[in-house]
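[1] predicted model and sequence follow; I will ask about them next.
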Amino acid sequence: MKPSRTELNSQTGNSITQKNKIKCPDGTIPVLRNTKDFLTSANLFPENYVHPQSVDSPGTHIAGVRSHAGPYRGIQAWVYGVDLKIEKDQASYSQIYLGSGVNNKINYISAGFMINPGYFGDGRVWSYGFWKGKDGKGCYNTACSGFVQVSQTIPIVQPIDISPTEPSFLRPFIHQDKNTGNWWLTYLGPDKPNGDLGYWPKELFDHFDNGANMVGVGGVVKASPSGSSPPMGNGKFPDGGRRTSAIFANIDVLNSNYEQSKISYFPIEILVDSPQCYGLRVGTVKWYRRTRLGYFFNYGGPGGNSCGV
């Protein structure tokens, strides 16, 4: 019911508060009510899910950073969420992720924010978690077997109330349990204890036994079949101050010995595949609202009809 882990240094917490959350009765957990169409989508989407382990899906565009200097035991970051206008056949994500791959077979876990009307049936911002494991199987959230929800107050998936003037921030932490090998999702916050939502059992994966080979963070979009790409981040290029575009901050990883370091301590690959529509600018250690940002970068862009394939 609780992971065994080394606590991360938490300099900033979530701006998303669990207001008026009622704890589920003992023996029960909060689970999103799933319709038949929703369950069908949950099983179909993993086949075409956008993950930066390989950028070969038509209409996929990425702006972020990643490191292949694993093995890694975890990753966390301060993730930015903002309301965007996304069409029904488009999707826009802000996510942390980790993965391993051999001969085109991929193990992958991600978490963060998404706007995906084709999946959720609306254009709201949602928190989410996703996995893909052995035999190509995978799933969002708790729509099918995989993620084990443990928290009685915080579901892995929920719509997020976004202020029209202020973004929301989430600090997800994906990490491997030292004793069991399971992969936990935790929301880090300034108050103890942190929110341990649940875990993906190690049995779902066949390339994660000794950690993940790759970790990364960034924005990802999926264009409509017509070729129109949606906005990413807050829809603005990172060509102004750090407050004008979307941001990832305090990006920390756990190495093979569960030691915490900034992702910039390792070799980093910058991913921007469509600079005419999206951009990325790496920052340095600064302060924002009395919070030390650590390693951070601004990202995003407006999208459009000429972003490429």
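    Done, it's in. Remember, it's a predicted structure, so these values are computed and weren't measured experimentally. Residues are numbered from 1 along each chain as shown.
[2] drop to CA atoms for contacts and neighbour counts, all remaining ones
    Fine.
[3] strands of the stretch 151-300 of the chain, residue ranges please.
    Ranges of strands within the stretch 151-300 of the chain are 158-160, 168-170, 172-176, 183-187, 195-200, 214-222, 246-255, 260-262, 269-272, 279-282, 287-288, 291-292, 297-300, based on DSSP state E, counting those that start in this stretch.
[4] for residue 61, which of the ones you listed is the nearest?
    Each of those was checked against residue 61 via Cα to Cα, and the shortest separation belongs to strand 214-222, namely 5.4 Å.
[5] any idea how far residue 37 lies from residue 292?
    Applying Cα to Cα, to the nearest Å, one obtains 43 Å for the distance of residue 37 from residue 292.
[6] neighbour count for those two, which is higher?
    Taking residue 37 and residue 292 together and counting by other Cα atoms under 10 Å, residue 292 has the greater number of neighbours (14 against 11).
[7] isn't the more buried one right up against residue 78?
    No: taking Cα atoms under 8 Å as the definition, residue 292 is not a contact partner of residue 78, at 11.3 Å.
[8] select, out of the strands of the stretch 151-300 of the chain, the one closest to residue 126.
    Within the strands of the stretch 151-300 of the chain, the stretch nearest residue 126 is strand 158-160; the backing value is 4.3 Å (Cα to Cα).
[9] check the gap between residue 285 and residue 134 for me.
    The span separating residue 285 from residue 134 equals 39 Å under the rule Cα to Cα.
[10] included below, for side-by-side comparison, is a second structure:
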Amino acid sequence: MDVYGHNISAGHIITSIWIANMEGDPKTDENAIWVGWQVDPKKYGDSHTHFFTSWTRDTYHTGCYDMDCPGFQLVKGSKIAPGGTIQPVSHVHGVRQKITIKMFREKSTGNWWIHYGFNKAPTPVGYYPAKLFDKLSKKATQISIGSIVGGSPSIPSPPMGSGFLPSDKAALITNISLIGEDGRMTPFTVNTDRLQSKSSCYSISPIQGAKCSYGGPGGCSA
């Protein structure tokens, strides 16, 4: 994922991988893990870009971001912890800074491992124990990749990605691969559904050649 920074005073910007088990009632039974980068002044007290993780086992009635509650197990020697600042960030007319994220379920334990790399191959950060979940510890049923922004009715929505709609200036997600049950990584070639809530402000390209571009200037009202 290209990593960008935006100086915002309200709202939030998220780019992430979302892995979930959606069996059962979606209002109460969603098991999910989110991993990526975000800018969220309310949460972090600044407008920096942060590496983040999040989890739930009951559609966000419980669970939390980063290490705000018991759950995520940080491994010794990790280069970053959930909530850590990512620096430097990309510039539209300059160098692109990238993070690589690898997520997989360990078959022997059901634990979900997260690896992270900044402009290099990912190394282990830690894992979510299988006991946190009632379904995701056995399998995932849905994977999503993309970005979400949030704001308030009185403030125009923030930019997404680089601030440009899909183009050569837009943010990229590249080398998208799928880890199968056997642990092997293969190029991402499966069919996908594209979801855009307000395409005049934000858009994402189809995944082609294991990559996509996304983003937008924002400025929309809720």
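    Cool, got the structure. What you see is a predicted model; the values in this text were computed from it and never measured.
[11] ok, back up a step: adding distance to residue 124 of the first structure, write the strands of the stretch 151-300 of the first structure out as JSON lines.
    Shown next, in JSON lines, are these (distance: least, Cα to Cα, whole Å):
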{"stretch": "strand 158-160", "distance to residue 124 of the first structure": "7"}
{"stretch": "strand 168-170", "distance to residue 124 of the first structure": "13"}
{"stretch": "strand 172-176", "distance to residue 124 of the first structure": "19"}
{"stretch": "strand 183-187", "distance to residue 124 of the first structure": "20"}
{"stretch": "strand 195-200", "distance to residue 124 of the first structure": "21"}
{"stretch": "strand 214-222", "distance to residue 124 of the first structure": "15"}
{"stretch": "strand 246-255", "distance to residue 124 of the first structure": "17"}
{"stretch": "strand 260-262", "distance to residue 124 of the first structure": "31"}
{"stretch": "strand 269-272", "distance to residue 124 of the first structure": "26"}
{"stretch": "strand 279-282", "distance to residue 124 of the first structure": "24"}
{"stretch": "strand 287-288", "distance to residue 124 of the first structure": "27"}
{"stretch": "strand 291-292", "distance to residue 124 of the first structure": "28"}
{"stretch": "strand 297-300", "distance to residue 124 of the first structure": "18"}
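[12] nearest to residue 90 of the first structure, of the ones you listed?
    Nearest to residue 90 of the first structure, of all the strands of the stretch 151-300 of the first structure, is strand 214-222, at 5.5 Å by Cα to Cα.
[13] pull up the aligned stretch in the second structure for that closest one.
    Strand 214-222 of the first structure lines up with residues 142-150 of the second structure when matched by TM-score structural alignment.
[14] could I get the buried residue list for the matching stretch?
    Within stretch 142-150 of the second structure, the residues that qualify as buried are 145-150, counting by 16 or more other Cα atoms under 10 Å.
[15] go on, stretch 110-128 of the second structure?
    Under the neighbour-count criterion of 16+ other Cα under 10 Å, stretch 110-128 of the second structure has 110-118, 122-128 buried.
[16] that stretch spans what distance, first to last residue?
    The first and final residues of stretch 110-128 of the second structure sit 9 Å from each other (Cα to Cα).
[17] show residues contacting that stretch.
    In this structure, residues lying in contact with stretch 110-128 of the second structure by Cα atoms under 8 Å, 6 or more residues apart in numbering are 71-75, 78-81, 97-106, 129-130, 137-138.
[18] same thing with stretch 288-305 of the first structure?
    Contacts of stretch 288-305 of the first structure from elsewhere in the structure, counted by Cα under 8 Å, 6+ apart, are 11-12, 63-64, 218-219, 227-238, 242, 245-251, 262-264, 277-287.
[19] now, of the residues you listed, which are buried?
    Members of these classed as buried by 16+ other Cα under 10 Å are 12, 63-64, 218-219, 227-238, 242, 245-251, 262-264, 277-283.
[20] any idea what residue 235 of the first structure aligns with in the second structure?
    Matched to the second structure by TM-score structural alignment, residue 235 of the first structure sits across from residue 163.
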